[in-house]
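# Okay, sequence plus prediction incoming.
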Amino acid sequence: MRLFVRADRLRTLATTAFVLWAAAADSIPPSAQMPVQVPADRVPGIQAPAVKVIGEGPGFVRLARTTDRLDATGHRALVGIPLSGLPSLQIADAPASQQAAARLGRVGFFRDQRVVEVLFTPRAEANSAPVVVDLSFDATTKRVPIPRASFYEDLTYRGAILNHDQSLTWRHGPQAAKRASSSQDSGLVGPAFKVTIQKEGIYRLTGEELMAAGAPASIRVSSIALYNGGGQRLSEVGEPAVQLRPVSFHLEDGGDGLLDADDHLLFYGQSTDRWIADPDGERRFLTNPFTGSNVYWVSIGAGVPTDSETIDGSLVGDPAIHMTYTAREHYELQRAPLNIAPGNIPSGKEWYWELLQPGVPQTLDVSLSDAASTVVTLRVGVITHALGDARVQLLWDTRVVATSSLPRDELTVLQDTIEVEGGAGQLEVRALGDSTAFLDWYEVEYERHLSTVDGMLIFDGASADRAAYALTGFDTAPRLFDVSDEGLTQITGASFDETAGQLSFQAAATDGMRRYAAVIDSSLMTVSNVQARSLGELRGSGGADYVVITHADFSSAAQDLADWRATDDRHAPAPSVALIDVAQIYDDFSGGLFDPTAIRDFLRHAHQHWSPAPSFVVLFGDGTYDYRNHSGTSPGNWIPPYEDGVSTYDEWYTYVSGDDTLPDMAIGRLSVQTADEAQTVVDKLIDYDRTPELGPWQGRILLVADDTFNADEPHLIETMFTHDSEDLAAQFMPPGLDLEKLYLVEFPFTGRFKPTARDAFVRAFNDGAVLLTWVGHGNSRVFAHEHIFVLPTDLQAIDNSRRLPFVFAAASQMGVFDDPDLDSMPEALVKWPRGGAIGMIAASRIGFHNSNMALARNFHASMFTSGRRFVPVGLALLEAKLATDVFRENERRYTLFGDPLTRLSMPALAIRLVTADTLQALGVERFEGEVVGDDGVLLRGFNGEARVQVFDSVVNRRELRSGEPLVYDQPVATLFRGVVPVVGGRFSGSFAVPKDITYRGGRGRISVYASAAQVAAFGSVDGLVMSGTAPDAQPETDGPDISMGIAGQSFNSGDFVPSKIRLHVTIEDVSGINIAGDVGHEIVLIVDGDRQDVTSKFQSGEDYRVGGFAVDLPSLEEGRHDISIEAWDTHNNWSEKRVTVQVSAAQVIEDALFHPNPTSGAGHFSFALSGPANVRIRVHSVSGRLVDEVSAAGNRGHNQILWEPPVRLAGGSYLYRITAMGDAGMATADGVIQVKR
C-alpha cells in the first residue's frame, strides 16, 4: 500500500480545507467520499480571526484572542456598544505573564454604530493560552428596529465590528442618523451663474457676459440676486460649512426694468486673501491656502433680490475733514513649503518666503505709497522647526529694532514702531544662534493720504461717528460706495471738485468701523469667468454604495468605470453607483471655492442623508500639496489631497461619523493627470475583471524581502525584513496558491547594488502574479537600497501585459503622490500601459517597520484568512486600519492607489487532486485531478487545459549575519512544469522526477492551475516527501534531443533572420527534462557567448518527455551570430544544439540550388533569403530561349519552390536565375540545371 494525498478545495482559496486519506494505489475511485475534514482554523496557514466573539448576552459580550505566533504590536478590535453609557472590561482568562492583556480604548463611531476599542497588548510567547475578556454595558438600553442596509453597507459593518449581530439595533435610528441639515443651506437651489474674481475691487458684470454663459436675452431685474460664501477656507473640525449669503449690488438697466446685453450690475468683490477683523476689533491678514479665486453667484428668479440701497453722503455743516486713513499692507511670497517631512519630502498647506540661516541675512526693500506720516508700525512673521536656540533679529536701515527667541513650530510676530524717512527703507532679517528659521511675511501700517493713482480707492473709515473725508486724485467724478457689509451700498450727495480732483462726503451715523470704495468707470474691474451651473444637486437625498468623485477632464473614463461597476455582479450584487463631478462638490459645499474639505463635507452629507450611504469611494484624479501652484511647476490639482502638515492621507475624507479618526468608508485614488491616462487605467480595471488573461499567474503570490544591509546605516543588521516576510508567508498568505519568494539575501552585491536581484524581480514581475508583497526599504522612485527596481530606468522593462499584480508595499514613502513634479512608484505602475499593477497600497510618508508590518499582517489576514471570498482590496485595507493598534499616524498614511472595489483575479473554482505522497528520484509519478464547484461536485462541462507544477521540498536555511540569526525557508526549485488537457472536468498525466532533488525533504508540493472559457480553477497538495531513488530507474546516458526554430519562417542553420527574432526550442528525452535548475544543470541560451538561464520558461506537454519554450532574443546586429541551447535530462545527461544565423540589412540570396541535379523532370529550387521578397525564377536554354518562368512569395530564411517543366526537355544544360525583390532591394542568384535523358 502507498499513501496518496488528496486535497479538496471545496470553497475558496481563503478557506481551503485539506482532506487526507489513504488507499491502495490501484483502488482510488474518482468519486470517493472524504472521511475526515480538518477545520480551517486548525490547518497550517489558515488562521482563525485574531479576536472573535465566544459568548454574548443582553448586557455583555465575551471575546477571545487566540494566536500561535509571537506578536510585537498588539491588536485593536471594535465592539459595538449602546448609544449611551460606557462599557467596562474585565479580563476573564489570560496567561500569567499577561495579566494586563487588554484594555478599553476610545469610544467613537464607525459609520452609524457606536463602538469602543478593545486594545490587546503584544504577546511575548508563542502558543500561549487565549486571552478572554468580558465587556459589560447597560442592558436596558433602548433598541431601534433593525436598520435597513444595502449588501455593501452590511459588508462594511460585518468586517469591522466583532459583535455585529448583537449591536446592529444600537445604531442611530433612521431619523437620528439622517439628522443633519444641508451643508450649504442658503435656499439657493437650481440654475445659477458662477462668477469668479481674483482681487478686491468694484466689479462690473455685463448682461452680455451673462448671456454668453447661457442667461436669457433680457432678464427682469427684480428677479436677480447675488450670493457669496465668504471666500474663506472651510473648517476641518466639523463646524457648520459655508453658507451662501445674499450680497447687495447696484444694477443699471437703462430704466426699462430689464437687464439687457448693454446693461450691467456692479458689486464689491473680495479677495480670498484679505484683512479681517477679530471679535476684539483687531485686524489681521487671512490667506486662503487653497485658492486665490473667490466666487459670487448670480441667481435669476430663485434667490432674493438684493439690489443696493442708497445713503446720503452730503456734507452737513462744517465737519472736520479726514485727509488720511490707516493703510495696512501685507507682503508675502510663497516660495517653498514650510514643512519638510522626514525623507526630505515637502508637505503641508503652509509656505514660506525666505530661509533664514545664521550669517546669511535676508534684506527686503520696503516702500510706502503716499505716506502722510513717518511713523510706521512694522510686523514680521517668522517661524522655526528647530529644537535648540532659535532667535531672530530685525533691522531697519541697519538699526536693530527687535530681537526675539522663537518657540518651535509656532508663528512668532515681531512688532515695532519705526521712523521711515522719504517713504522707503530697508528691512533686514537675521537668524541668530545656531538654528535656522523662516521668514513668512511682513506688514506695514501707516497713515496714508486719501488719494488714488489708478482710479480706485478702498479704505477703512475713521472710528468717529459722522466722519467726513476728502479723496483726491480723480480725473472725473467717481462712484462712491459703502462696502462695510461685503455688499454694495451707493453713497449719494458727495461733492466733487473737478479742478482739484477731490471728492468729499460725510459718513452716515453707524455703529462700528466702515469701509468705503470710490471708483471711476474706467477703473471698474472685470470678472475672470462666468459659468452656468446648478446649485443644490448634491445637497438633497440620494443613495449609492460606490461613489466616483472625478474631475471633468476624466469624465468619459470615469463614466466607463461607473457603468462597469453598476453591472458587475460576478462575486456579489452589483452596487448602486454615483458619479460625481468634483466641481459640483465645490459648488454645493464650499460656495464654489476650490477646497479639499468640501469633499469630506460631501461624503459626510451623503453618509447622513443618502440611502444607501456610500461604502466605497474612488478619487479619480491626481493631486498635489501645491494647491495654488506657488512653485510654478504644478501640473494641476484635479482631486486635491488632504495635508495635515507633514503627512497626506486620503483616509481623512472618510472621517464622516463622530469626532473620532476611525475611517468610515473604503477609499482609493486613481492618480491620473490626462484623459489618456484615465482611459488606460479604466480599461485595465475593466479588462482585469471582465476578461482576465487566464494563466498560472492567477495562482501565484510573489513575496519580495529586503536584505540585511542598510547602506545608510551599515552598522545595522536588518534581519527583520526576512523574518517578517517568513511570518507573512507562514501565517497570512493564501495557503493554496504558489508562493514565489524573492529574498535579497540570496543575491550577491556588485558594488552597492544587486543587479541579479533586479533581473529576477523584473522577470518575476513580467511573469505575472496575483499579488506582490514587498517588505523592506524604498521610496517613491526605488525598491531597496540595492536598486532592484528604479522607476526612471527600469519601468521600460515592465511588460507583463494583463498579468497584473496587486502590490502591497510594507515600506516607507513609496506613495508620495502629492509631489507636483514626479510620479511616485504606485502612480507609475498603475498607469503603465504595457502592464504594471492593477493597484498598489503604499505609504505617502515615512513609517516604521513594526507598524508597517502590523498593517501588512492585518491586510493579508482580511484578504486571505478571514473565511470570505474575493474580498475587495479597499475593504481589506479599511479593516486592516481599524485593527492596527500601533502608531496610527503611520497606518493612516497608507493610500490605496486603485479602485477599492477591485477583487483579486484568483481562480474561482477548486481542484481535487490525487498524487503519490512520496516522490523518488528518476521515478515516473502519476497525478489525477478534477475541477469542482463550491459544493465539491465535479464540473463535467469544464473542458480546457491544466498546467501542473511539481516543486522540490522546501529547505530551511539558518545562518548568522554579524551575530544576528537569520532563519528562513529557501525558495524551492520546480521539478516539473507541464500542460495536460481537461476533458469533462477531469485530467491526468505523468511526470519524471529528476536526480536533482532534496533527498529526505518532506515539504514538496504539487499545484495545478486549470482554465477554460474565462473560468479558472486551482488546487494543490503540500507535504510531499522526497525519498531515495526509484528502484525501477533504468540507466540512461544520452542527453536530450534539441531542435530550434524561428517564429514566422522555416529555418535551417545559416539562414537569414531579422534582427529581432523569437526562438522556439523543443527538447525531448526518454527520461524527461531536468528543470530543477541546480547550479550547472540549467537550460541555458547562449547568444554569441552571452549566457542566459531560461529554465523557468520550459514547459512540457501532455507527454512529459517532450517540451519546449519560446524566447525573444536580444536585437541582433548585422552579420553572423552563433546561438546555442544547453539542456540536461533527469539523469543529468547533457546536450547542446548550435546554429548559426545571419542578419543582413540588404536583400541577399544564399545557398541557391536546384535538386535533384541532374534531373529527368521535376525538381525544387532551394534558397535562403535575408528578408521577405517577391521571387521570380526564369529558366533559359543555353541559347537564351526562355523555357519557363515561376513567381512566388519568398519568406525570410529557407525557401523551396517546386518546378515542373512545361514541356518535355531535351537532355543538356539549362540556365536559371532567381530574382528576389524586397523592401531592402533586389538580389539575384544564378545556376545550371542538368537534364538527363
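Nice, thanks for sending it over.

# When you work out contacts or count neighbours from here on, use the C-alpha atoms and nothing else.
OK.

# And for the residue lying closest to Asp595 once chain neighbours are set aside, the neighbour number?
Counting by Cα to Cα, 6 or more residues apart in numbering, Phe290 is the residue found nearest to Asp595 once chain neighbours are left out, at 6.0 Å. Other residues lying near Phe290 total 20 when counted by other Cα atoms under 10 Å.

# and what of the one 10 residues further on?
Under the neighbour criterion other Cα under 10 Å, Ile300 is assigned a count of 22.

# before we move on, what about Ser1059?
16.

# what does the one 10 residues further on give?
Taking other Cα under 10 Å as the criterion, the count of residues near Asp1069 is 20.

# for it, what are its contacts?
1039-1041, 1105-1106, 1129 (Cα atoms under 8 Å, 6 or more residues apart in numbering).

# Which ones among these lie within strands?
Secondary structure from DSSP state E places 1041, 1106 of the contacts of Asp1069 in strands.

# of all the contacts of Asp1069, which comes closest to Thr492?
Val1106 (101.7 Å; Cα to Cα).

# quick one: the helices in the stretch 651-800 of the chain?
With DSSP state H, counting those that start in this stretch, the ranges of helices along the stretch 651-800 of the chain come out as 675-690, 720-731, 755-767, 791-794.

# Presented hereafter is structure B, for comparison with structure A:
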Amino acid sequence: MWKSILVLFLFVILQSQSILKAQSVLADGDVYKFRVTSSQLYKLDYNDLLNLGINVSTLDPKKIQVFGNTGGMLPQENAAFRYNDLFENAIYIEGEEDGSFDTGDYILFYAQGAHKEYFDESDQLLKHEFNCYDDANFIYLKIGESDGKRITETEQIELAGNEISTFDDLHFYEEDEVYPMLESTGRRWFSFYYSSTQDSEHTFSIPGRIPSEKIKLTTAVLSKAESRATFTFSIDGSEVDTVSVAGTTPNKYYRQGYIVGKTMQAEGNYGETFTIGVNYNRPTSSAKGYLDYLSINTKRELKLYDNYVHFRSITSLNEEQVIYRIQGLEGNNAQIWDISNPLEPKSIPFSSSRFSDFPNGSLKEYIAFSGSSFPSPAFENKVVQQNIHGSSVPDFIILTHPNFLSEANRLADFRRMNDQLDVLVVTTEQVYNEFSSGRQDVTAIRDLVRYFYLQDQSKLKYLLLVGDGTYDFKNTLKESTFVPVYESRETLYPVNSFCSDDYFGMMDEHEGYWAETLDGEVDLDDMEIGVGRLPVSTLEETEAIVSKIIYYETQESLAGNWKKNILFVADDVDGNLHQEDADKLGVLTDSHFPHIDAKRLMLDDFEKTPTPSGSESKEAEAFLYRQIHDGVLIVNYNGHGNVAGWSAKRILTSSHIDTWTNLDRLPLMVTATCDFGRFDDPYVFSGAEKAILKSDGGAIALLTTTRPVFQISNYEINEVFIENVFELEKSGEMARLGDVMRKTKNEGIYSDNNRNFSLLGDPTLRLRFPKKQIQLTSINENSVSGENIVGALERVVLEGQVQVADAEVIRTDFNGELLLSVFSRKERQTKGIDSPVYPYETMDNVLFRGWVSVVDGEFEASFVVPKDIYYSEENLKISMYATTTGDQLEEVSGTFTDLKLGGTAQEPVIDDESPSIALFMEDDSFVEGSVVGSDSYMFAELEDNIGFNTSLIGVGHEMLLTLDDDSSWVVNDYFEASLDQPNKGTILFPLKGLEKGVHTLKLKVWDVGNNSAESTITFRVADNSEFVVENFKSYPNPISFSFQNPKLTFNHNQAGEDILVNVKILKMSGEVASKFETEISNAAAIVENLEWESQKLRPGVYILVANLMVKGTELNSQKVFKIIVGD
C-alpha cells in the first residue's frame, strides 16, 4: 500500500514540475550554451572556461552548474511527463575541494544527444528513435549564486550473483538525406536512394564485438513500384535475408509506396568490422527504392575502449543480482556511473574492476571510464538572460524566428495600442532554450502555449507564428524552416498526409498524440487556441506583411461598400458539384446573413477558349480580376486547383496575382481546393504565399489548403466557416480570424482533410466590416413595420437614420454620404459547357444604386423602380453603407429585407425621353483620340430626366460596353447615381490588357422606361513598357510679356504613376534662360494647368526642352518646341 502512495506522490510532483515554474533558470547568472551530438561523457577544463571569457581566477567552482534535459523528441501527448524548464544535471568537478578552479581542474558530465536509444521489451532489442527535428541536443553551463548539483556515490553492494563480462550494444545507420516524394509531404526522410545504382554498402566497426555472437539486423525499406520488389541483405558478401515489398497502383492521389520493416539474424564468424550490403531488386526501370535505416544489436566484451565504455546487459533482466566485471578499469581516477537517470548519474563504488547491482526488472545503463581525456562539447553562444516562465499570461503570443524579431515587436506594439491586447513576443531560440533543452521541436512550441493556457484558460486566445516552416526541418535542402510546422507521420499517401499548425492549439490533457491510422483517420482533437502563420523567409517580407496588416486596419483609403461583399467562385466540372456547393453557400449567406451581399462566379457562366493545354476562360479570369480590384471582403473558391492556381481553366494563376494592385481592397481568401496553400515545400512558392506576401496587394489573410482535399469535407468546413465568420460580436464587429478559424475547425471536422486548412495571416485581425447602425424608418411615408409593396415605374422614397448601436437613438453627430443599393432576385442558369445546365437564383440584381447625403444622422433617398422586373411578388433587399465626410472616418452599414416588389405601380412614372452620355477614357479631361496605357478605365457621365435601368431582367436592356465591335461587357453593376441626384450618375469600368493600337469604344445604356442612348469614342493604346507623351503644349504661345504664368498640358499612357518633369528654357544661343522641376503624383491621363514662370524672360524666341520620367523606372520622354515671348 505504501508503495502505491509513494508512486502517486512522486507522480504528482513530476506533473507539477512539468506544468508550472515561476522563473526560468536562464533569468539570471552567466549562461553558456553548448551543442552535443552524441550520448557520452563530456569535459570542460580550465582553458575551455578561460576561452569563454570567464574570470577563472575568481571563480568559485561550487557555483558551477550544468543544465539540460534528456535527448530525443519531446512526447506529443499532453499528459506525458516533460521537463518544463532546464533541469540541473549532477556533475563531477575535479579539484573543486580547494575552493578555486585551477589549471588541471575540469568538469565531467554525461549528456545525451538528439537521437533516443531505448529497450523494446516485446522484441528484446535495443532500438533507436531518430530525431526528425534536430541532430543535436544542448547543455547550459551556468555561473550563478547557487551551489551546483554534484554526483553522489551509492552505497557499496556486496558482490553476489552471476558475473557478466559482456554487454549488449546498439549501432545504427540513419541519416535524413533523401526525401521520397515529388510532391513532398510528411516528416519521414530516408538514408539512401537506389536510383542509377541498385546496391549500397555500409561498414560498421564495433571494437570488442564477440565473433561467436549473432548479429541482429533491423531495417526498414521503401519501394515505390507498380509490382512487388525485394531487397536483399548480406554481410561481407554472404546473403542474410530478403525483404519483400508490395506494389502500388499508379495514381498521384493513391499510396505511392510501402515501407516494410524486418529484423533478421546473421550467424557467422564476423569480425569487429563488417560490411552490410543492400541490393534493391528493381522490378521495372521506373521503380524506386529507399533505405530508411540499419540497426545492429550485438554483444561486446565489457572493457574500456580508449578509457571509456557505455554498457547495459539484457541478460541482467533475468537476474535478481549481478556482478559486472570491466576489463582495464584501473587507476585512482577510474569511475563507474549509473546513468539510468542520465540527468542525475550516481557514482558506484567498485573493487578489482567489479561491482554488483540489483536490476529490479529494469535495464540499467552505466558508463565506466578512467583518466580525463574526453571530448569537449561545441560552444554555441552565451545566452542572453531570458525568462519566458516568469512572464504573465498574455492574450496573444507572437512566436518569431530571431531574424524577424523587430517586425514581430512592431506588430505587437500595434496590437497593444490598437486592440489593448496583452502580447508576449518570444523567439524560437528562446522557446527551445526553456522548453526543449535548445533543440528544435514542434512540441516545444505547443508546450509553450500550454504552459500559459493552464495558468488561465480564459485569457490566452491567439498564437501567431512568424516564419516559414517546411518538411525540411533540418534545412538539408536549403534554409527554409524558420518556425517549424507539424508534419504528419504519413508520408506516402498524399490524401492522408498533412501539415498543420492546429497542433499548437490543442491544449486538453487527453490530446496531443494525434494518432494516425493506416486508412488515413486521425484523432480529431479540437483547438482551444486560434493559430495563424506569416510564412515569411526574409526580414523584407516580414516588414511588408506587418505593414500591410497595420495599413488594412488603419487606413481611411480602404473605406468603401466593398466590405459588405463576398464572392463565391466555383469550378465547372464534376457534374456541377462545385457550382452547387457555391450556390448553397450563397443561399446560406443570403438567408442567414443578409447584412452581407453575396455574389457568385460560376465558371460555366463564361465562354471557354481551346488551347493546346486545354480550354481556358479569359472572360472568367477578367471577371475575377475586376471583382478583386473593385473589392470583396471575402473571396471563396471551391473546385480543382494546385499550388499555382484555380481550375484547369486557369481563372487564377500565380502570374495573375503578380498583377494585383489592390492594397486598398484586400480580401480574405478561402480556398477549398488542392494544394493552393502548400507553404511547407522549400522549392515551391504557392499562390497562397504569393497572395499573403505581396506588398502592394494580394490578400490580407487566407484560410487555405496545404494538401489534396475532398469536396465533401470542403463543403462542410466552408459551411461552418460562413456561419462563424458572419456571426457578429456584441460590439458589432466581426470575430477575430483566430476565433473564426478555431470554431470552424472544431465544428467542421470531417476527417484529417480539414487539418489541411491553415490560416495564413494574423489570428487577431478582424475583417473591416462596417458596424450595423443604419435603420430605415419609412417607405413612401409609411412605417417600415407595416407591409410595404412597390411596383414597376413607381417612385420610391426611403427615409432612415444612423442610430446608436442596439438603441433607437439618432446619431446626430453623423454627417456624411450613404450608398444605397436595392437588389431583387435574378433567375440564372449556367451554359452547360463542361457540366449539365445548372439553374440557380441570386439576390444581386441591382434595381438602383446611388449616393445620398446624411445630415445629423438622417437621410432621404428616392428612385424609380425600372420597368424590367419579375412581376410576381418577391422581397427586395436594401443594402446600405455610409461614411462620414469629416476629419475622422467612420463607416456604418445596414440592411432591410421587408420591402416587397410586384406588379406595376398604380401611378407609374412616365418616361419617354432618352438619356445622354458623356464618354471618356480615364477621366473627363480625355480628348478624342488620345493615348492611354494598356491597363486603363472607361469613364462615363450619364444623365436622364428620371433615372437609369440597371436591372438585368429585361433581355437586351443591359448597360453594354463594346470594344471594337468585338468584345463586350455588361457594366450595370458599375453604375452609381450621383449624390442626391438619382437621375444622374457615373460608370467607371476597368479595361485590362488592351492591345497596342487604335480602338473604338461604344457604350449603350437604358433608362427606367427602356429608352436607350449610346456614345462612341476612339483612343490609342501605347505599350506600358513605353512612355508615350502626346499633345505637349505650352499656352498661350506666343506669351504676352504681361501674361502672368503660362501653363503646360499633355496626355500620356502612364496614368496613376508619379511623373517627374524637368523643363529648361534655352536662348537661341543655347544658354539656359530659365528652368524648373516638379513631380506630378498619381498623374491623370491628361495633365493640365502645370504652371511655369516666364516673367524673367525678355521678348524673343526660345527653345523649351521638357524631360519627363516615370518615377522609379527608366521610362522617359523628351519634348522640344519653340516659344515666343512678346512685348
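It's in. On a predicted model such as this, the values are computed, not experimentally measured, just so you know.

# Superposed, how do the two chains score by TM?
The TM-score (TM-score structural alignment, normalised by the length of structure 2) is 0.75; 1005 aligned residues with a Cα RMSD of 5.2 Å.

# Nearest to Thr510 of structure 1, out of the helices of the stretch 651-800 of structure 1?
Closest of these to Thr510 of structure 1 is helix 675-690, at 55.4 Å (criterion: Cα to Cα).

# what does that closest one rub up against?
553-554, 556-558, 560-561, 564, 670, 672, 802, 804, 830-831, 833, 838, 899, 902-903, 905.

# Can you find the partner of Trp652 of structure 1 in structure 2?
Aligned by TM-score structural alignment, Trp652 of structure 1 pairs with Tyr503 of structure 2.

# contacts for the helix or strand hosting Lys1064 of structure 2?
Assessed by DSSP states H and E, Lys1064 of structure 2 sits inside strand 1059-1067. Residues external to strand 1059-1067 of structure 2 that are found in contact with it (Cα under 8 Å, 6+ apart): 1072-1083, 1101-1111.

# just stretch 516-527 of structure 1 next, same as before
If you take Cα under 8 Å, 6+ apart as the criterion, stretch 516-527 of structure 1 is touched by 195-198, 201-205, 454-461, 474, 476-484.

# which residues does the closest residue in space to Ala477 of structure 1 that isn't next to it in sequence contact?
Distances taken as Cα to Cα, 6+ apart place Phe496 nearest to Ala477 of structure 1, at 6.1 Å, with adjacent residues excluded. If you count contacts by Cα under 8 Å, 6+ apart, Phe496 of structure 1 has them with 477, 502-504.

# likewise Asn1089 of structure 2?
With Cα under 8 Å, 6+ apart, Asn1089 of structure 2 has these contacts: 1047-1049.

# ok, now Glu651 of structure 1?
663, 667, 892-893, 895.

# 10 Å instead, please
By Cα atoms under 10 Å, 6 or more residues apart in numbering, the contact list for Glu651 of structure 1 reads 600, 641-642, 661-668, 878, 881, 892-896.

# Any figure for the gap between it and Thr661 of structure 1?
9 Å (Cα to Cα, to the nearest Å).

# Can I get the buried part of the contacts of helix 675-690 of structure 1 as one PyMOL selection?
Applying 16 or more other Cα atoms under 10 Å to the contacts of helix 675-690 of structure 1, the buried members can be selected in PyMOL as follows:
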select buried, resi 553+554+557+558+561+564+670+672+802+804+830+831+833+838+899+902+903+905
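
# Matching the residue nearest to Asp595 of structure 1 against structure 2, which residue comes up?
Aligned partner of Phe290 of structure 1 by TM-score structural alignment: Tyr133.

# Touching, its match and Thr476? I think so.
No: here Tyr133 of structure 2 does not reach Thr476: they are 11.2 Å apart, not a contact under Cα atoms under 10 Å.

# which neighbours do these two share?
Residues touching both Tyr133 of structure 2 and Thr476 (Cα under 10 Å, 6+ apart): Asp176.

# Distance to Gly1101 of structure 1 and mean neighbour count added to the helices of the stretch 651-800 of structure 1, as CSV?
Shown next, in CSV, are those (distance: least, Cα to Cα, whole Å; neighbours: other Cα atoms under 10 Å):
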stretch, distance to Gly1101 of structure 1, mean neighbour count
helix 675-690, 28, 19
helix 720-731, 31, 20
helix 755-767, 19, 19
helix 791-794, 34, 14
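
# Of all the ones you listed, which one is nearest Ala1030 of structure 1?
Among those, helix 720-731 sits nearest to Ala1030 of structure 1 (Cα to Cα), with 31.6 Å.

# Who are the packing partners of the closest one?
If contacts are counted by 3 or more Cα pairs under 10 Å, 6 or more residues apart in numbering; DSSP states H and E, helix 720-731 of structure 1 sits against strand 700-705, strand 738-743, strand 771-775, helix 849-864, strand 964-970.

# Include mean neighbour count and distance to Pro1035 of structure 1 when you put the ones you listed into JSON lines, please.
Below are those laid out as JSON lines (neighbours: other Cα atoms under 10 Å; distance: least, Cα to Cα, whole Å):
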{"stretch": "strand 700-705", "mean neighbour count": "23", "distance to Pro1035 of structure 1": "36"}
{"stretch": "strand 738-743", "mean neighbour count": "20", "distance to Pro1035 of structure 1": "33"}
{"stretch": "strand 771-775", "mean neighbour count": "25", "distance to Pro1035 of structure 1": "43"}
{"stretch": "helix 849-864", "mean neighbour count": "24", "distance to Pro1035 of structure 1": "46"}
{"stretch": "strand 964-970", "mean neighbour count": "15", "distance to Pro1035 of structure 1": "31"}
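
# who wins for proximity to Val548 of structure 1 among the ones you listed?
The nearest among these, by Cα to Cα, is helix 849-864 at 23.1 Å.

# Quick one: work out the angle between the next helix or strand after the closest one and helix 849-864.
Once helix 849-864 of structure 1 ends, the next helix or strand along the chain (criterion: DSSP H and E) is helix 873-883. Angle of helix 873-883 of structure 1 versus helix 849-864, following axes from the mean of the first three to the mean of the last three Cα atoms, to 10 degrees, is 130 degrees.

# ok, the match of Phe290 of structure 1 - contacts?
Taking Cα under 10 Å, 6+ apart as the criterion, Tyr133 of structure 2 is in contact with 72-73, 114-115, 176, 187, 439-442, 471-475, 484.

# Recalculate using a threshold of 7 Å.
440-441, 473-474 (Cα atoms under 7 Å, 6 or more residues apart in numbering).

# Strands along the stretch 1051-1200 of structure 1, start to end?
1062-1068, 1084-1087, 1090-1093, 1099-1100, 1106-1112, 1119-1128, 1134-1143, 1149-1155, 1163-1169, 1173-1181, 1186-1194, 1197-1203 (DSSP state E, counting those that start in this stretch).

# what helices or strands is the fifth one leaning on?
Packing contacts for strand 1106-1112 of structure 1, counted by 3 or more Cα pairs under 7 Å, 6 or more residues apart in numbering; DSSP states H and E, involve strand 1062-1068, strand 1099-1100.
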